[in-house]
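Engineer: Structure here, sequence nowhere to be found:
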């Protein structure tokens, strides 16, 4: 059986949590101000799972700012794409919107690739 180290597990969870944001953000469109019990439950379940997938990797040593940026970046990008694909948006997708989404992804990648300097030598726990 293949063993997954903590860092790999942390990144898998952050990415999964980003995708789980789709469930609650799209689910909000169907809750009718939280008056539809089925969609209310779906939205809340996806919200809780998404938050767990953000929180747990930080316990494994991923910096909060990096984890949050990747988590939110994935969530924003795919929520926009899926909401347009499902016809939940009233306006058309424009080139400018595409450029802004690309900038979000570029910013997330930039944060991940930028070397980290630790304050007072306090590094996160090792694997």
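Structural biologist: Received the coordinates, thanks. Model, not experiment: these values are computed from the prediction.
Engineer: drop to CA atoms for contacts and neighbour counts, all remaining ones
Structural biologist: Fine.
Engineer: Residue 16 is in contact with residue 51, isn't it?
Structural biologist: No. Using CA atoms under 8 Å, residue 16 is not in contact with residue 51; the gap is 10.4 Å.
Engineer: could you measure residue 99 against residue 105, distance?
Structural biologist: 10 Å (CA to CA, to the nearest Å).
Engineer: For the two, work out which one has more neighbours and name it.
Structural biologist: Under the neighbour definition other CA atoms under 10 Å, residue 99 and residue 105 were set side by side, and residue 105 has more, 18 against 11.
Engineer: Contacts only, for that one.
Structural biologist: Applying CA atoms under 8 Å, 6 or more residues apart in numbering to residue 105 gives the contacts 73-74, 77.
Engineer: Just the element for it, please.
Structural biologist: helix 95-113 (DSSP states H and E).
Engineer: List the buried residues of that helix.
Structural biologist: Buried residues in helix 95-113, counted by 16 or more other CA atoms under 10 Å: 101, 104-105, 108, 111.
Engineer: got it, and stretch 16-33?
Structural biologist: 16-28, 30-31.
Engineer: Tell me which stretches of this structure form helices.
Structural biologist: 6-28, 37-59, 64-85, 95-113 (DSSP state H).
Engineer: Give me the helices and strands touching the first one, please.
Structural biologist: Using 3 or more CA pairs under 8 Å, 6 or more residues apart in numbering; DSSP states H and E as the contact criterion, the secondary-structure elements in contact with helix 6-28 are helix 37-59, helix 64-85.
Engineer: put this beside the first:
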């Protein structure tokens, strides 16, 4: 299974902790943080997953799920891209991903994931209920 080159779970969670002070929980292969996002007041649950149990110091997946308090709007998307996915994405990738998310219509829930692929990752945007919005970033 692919992983993001040079990225470790602690690098990702340390960046999250700097942005959103809160405890990081380690449960097996998952490193998670749960915080209230400033400005949006949505509840963020974010996790880093490893490729497999023998590769604990690599990052294969980043999950960002928000329990919404309102619509999916630009400030939320920006916060998720810069803060949650940001430690794994390169600067240009953050810009491309944010532009893609802003251009997608998340005004109402969709029954299907919206997907963006690049040579380094696959991003799934899931807005299938009024209460949840998730981004799932997988290494390619």
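Structural biologist: That came through, no problem. Everything numeric in this text was worked out from a predicted model, so none of it was measured.
Engineer: After superposing, what score do the chains get?
Structural biologist: Put the two chains on top of each other and the TM-score (TM-score structural alignment, normalised by the length of structure 1) is 0.31; 62 aligned residues with a CA RMSD of 4.2 Å.
Engineer: Specify which member of the buried residues of stretch 16-33 of structure 1 is nearest to residue 6 of structure 1.
Structural biologist: Distance to residue 6 of structure 1, by CA to CA, is smallest for residue 16 among the buried residues of stretch 16-33 of structure 1, at 15.1 Å.
Engineer: what's the nearest residue in space to that closest one that is not next to it in sequence in contact with, if anything?
Structural biologist: Computed as CA to CA, 6 or more residues apart in numbering, the closest residue to residue 16 of structure 1 that is not its neighbour in sequence is residue 53, at 6.8 Å. For residue 53 of structure 1, the contacting residues are 13-14, 16-17, by CA under 8 Å, 6+ apart.
Engineer: let's go with 10 Å and repeat that
Structural biologist: 10-18, 20, 47, 67, 71 (CA atoms under 10 Å, 6 or more residues apart in numbering).
Engineer: ok, so what distance separates it from residue 20 of structure 1?
Structural biologist: Taking CA to CA, one finds residue 53 of structure 1 at 9 Å from residue 20 of structure 1.
Engineer: Between these two, which contacts overlap?
Structural biologist: Counting by CA under 10 Å, 6+ apart, the residues touching both residue 53 of structure 1 and residue 20 are 14, 47, 71.
Engineer: Make CSV from the residues you listed and add distance to residue 82 of structure 1 to it.
Structural biologist: Converted to CSV, those look like this (distance: CA to CA, whole Å):
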residue, distance to residue 82 of structure 1
14, 19
47, 17
71, 16
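Engineer: For these, which single residue is the most surrounded?
Structural biologist: residue 14 (30 neighbours).
Engineer: Compute the distance between it and residue 59 of structure 1, please.
Structural biologist: Taking CA to CA, one finds residue 14 of structure 1 at 12 Å from residue 59 of structure 1.
Engineer: Ok, residue 102 of structure 1 next?
Structural biologist: 30 Å.
Engineer: for residue 76 of structure 1, same thing?
Structural biologist: For residue 76 of structure 1 relative to residue 59 of structure 1 (CA to CA), the value is 24 Å.
Engineer: Between those two, which has more neighbouring residues?
Structural biologist: Between residue 76 of structure 1 and residue 59, residue 76 has the larger neighbour count (other CA under 10 Å), namely 19 against 14.
Engineer: Please name the residues that touch that one.
Structural biologist: Residue 76 of structure 1 neighbours (CA under 10 Å, 6+ apart): 18-19, 21-22, 25, 70, 101, 104-105.
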